[in-house]
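> need a 3D model of the following:
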Amino acid sequence: MPLAASTDYPVLNVFWTIFEIFAFVLWFWLLFVILTDVFRSSDLSGWGKAGWTIFVIFLPVIGILTYLIVRGPSMHERSAQQARQQDEALRSYVQEAAGSTPSSADQLAKLADLRQRGVITSDEFEQQKTKVLSSQ
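The predicted model follows:
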């Protein structure tokens, strides 16, 4: 008995279409990740980057698998390094935007705490308090 035509199994066609869409999206995602890693990598020369790009685009399955085998372990290191750099840039921007000098209220609170603990005398507290308020 011959195999039935594909129109006899519409559910199978739906699953096959879903699989094809998934594979297509997966291929584009891998292509994006690998090309991003290629151009992020500082240990590759321009010719190396061009070679990997051509290899991955024109021989996609072999190129992607080869790249993941050859350079896969260091992909995570480059990704983590870029994340650290972005984190440091964000932290420095936030610190710069917020200002690194403490406010006068913070300084007065610290002075009051020092006086209460007996580290400084009341006279020293008043002198420092005058200094903080005059700097405003």
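> make it CA atoms for all contacts and neighbour counts henceforth
Fine.
> quick check: what element follows the helix or strand hosting Val70 along the chain?
Following DSSP states H and E, one finds Val70 within helix 60-98. Scanning forward in sequence from helix 60-98 by DSSP H and E, the next helix or strand is helix 104-117.
> any buried residues in the helix holding Val70, and which?
60, 63-64, 67, 75 (16 or more other Cα atoms under 10 Å).
> helices and strands around it, which ones?
Under the contact definition 3 or more Cα pairs under 8 Å, 6 or more residues apart in numbering; DSSP states H and E, helix 60-98 sits against helix 10-40, helix 46-58.
> now render those helices as CSV, adding distance to Ala98.
Written out in CSV, the entries for the helices and strands packed on helix 60-98 read as follows (distance: least, Cα to Cα, whole Å):
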stretch, distance to Ala98
helix 10-40, 31
helix 46-58, 40
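> re the thing from before, need the buried residues of helix 60-98 in CSV (columns: distance to Thr101).
Shown next, in CSV, are the buried residues of helix 60-98 (distance: Cα to Cα, whole Å):
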residue, distance to Thr101
Pro60, 54
Gly63, 53
Ile64, 51
Tyr67, 49
Met75, 39
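> to compare with the earlier structure, here is another sequence to fold:
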Amino acid sequence: MSHPLLNAFWMIFWFFLWVMWLMLLFRVVADVFGDKGLSGWGKTAWLLFVLVLPFIGVFVYLITRGRSMAERTEAHVRQRQQAFDDHIRETAGTGPGSTTVEELSKLADLKSSGAISDAEFERAKDKLLA
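Just a heads-up that it's a prediction; the model follows:
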């Protein structure tokens, strides 16, 4: 007796496992290349192990380096977040370069009020940005 719904379920199940396997394999290869503490020979050895014996290689990698894999990912995410926050602070004028932004704002106010000429404004601006 044929059950098309059951066959569809098994096909979806195996497809899901195949996609999960590929994601895991690519994640391990990306971690091997992204690990700054691993030497070139170590990266080559892990890559050959994972490509020649994929199932065993990936599982051994996860067992031996799985914890440090998560720590490296977390550190990378923290570093990117810090860089993003620094960029936002600098752009908003509240970061380390905010004194320059404040000085340029004061110079623009002086120029618009007529207290300094265009040439004086340009010289002061060049001096601040140098």
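> before we move on, back to that, so for Arg115 of structure 1, which of the helices and strands packed on helix 60-98 of structure 1 sits nearest?
With Cα to Cα as the criterion, Arg115 of structure 1 lies closest to helix 10-40 of those, at 54.3 Å.
> and the helix holding Val70 of structure 1, which stretch of structure 2?
Under the alignment (TM-score structural alignment), helix 60-98 of structure 1 falls on residues 54-92 in structure 2.
> chain center to the matching stretch, what's the gap?
Centre-to-centre, stretch 54-92 of structure 2 and its host chain are 8 Å apart (Cα atoms, centre = their mean, to the nearest Å).
> measure the residue nearest the centre of structure 2 to Phe26 of structure 2 for me?
By Cα atoms, centre = their mean, the mean C-alpha position of structure 2 lies nearest to Arg80, the distance being 5.2 Å. According to Cα to Cα, to the nearest Å, Arg80 of structure 2 stands 21 Å off from Phe26 of structure 2.
> also Phe55 of structure 2?
13 Å.
> with Thr94 of structure 2 instead?
Distance of Thr94 of structure 2 to Phe26 of structure 2, given as Cα to Cα: 40 Å.
> same check, this time on Val77 of structure 2
With Cα to Cα as the criterion, Val77 of structure 2 and Phe26 of structure 2 are 18 Å apart.
> same question, Gly37 of structure 2
From Gly37 of structure 2 across to Phe26 of structure 2, the span is 19 Å (Cα to Cα).
> the two - which one has more neighbours?
Phe26 (13 against 9; other Cα atoms under 10 Å).
> what residue of structure 1 takes the place of that one?
Phe26 of structure 2 maps onto Phe32 in structure 1, by TM-score structural alignment.
> try Lys43 of structure 2
Under TM-score structural alignment, Lys43 of structure 2 pairs with Lys49 in structure 1.
> which residue packs closest to its match, ignoring adjacent ones?
Closest residue to Lys49 of structure 1 apart from its sequence neighbours, by Cα to Cα, 6 or more residues apart in numbering: Val38 at 6.0 Å.
> and that neighbour, what does it touch?
Residues near Val38 of structure 1 by Cα atoms under 8 Å, 6 or more residues apart in numbering: 44, 49, 52-53.
> what's the closest non-adjacent residue to Phe49 of structure 2?
That would be Gly57: by Cα to Cα, 6+ apart, it lies 5.3 Å from Phe49 of structure 2.
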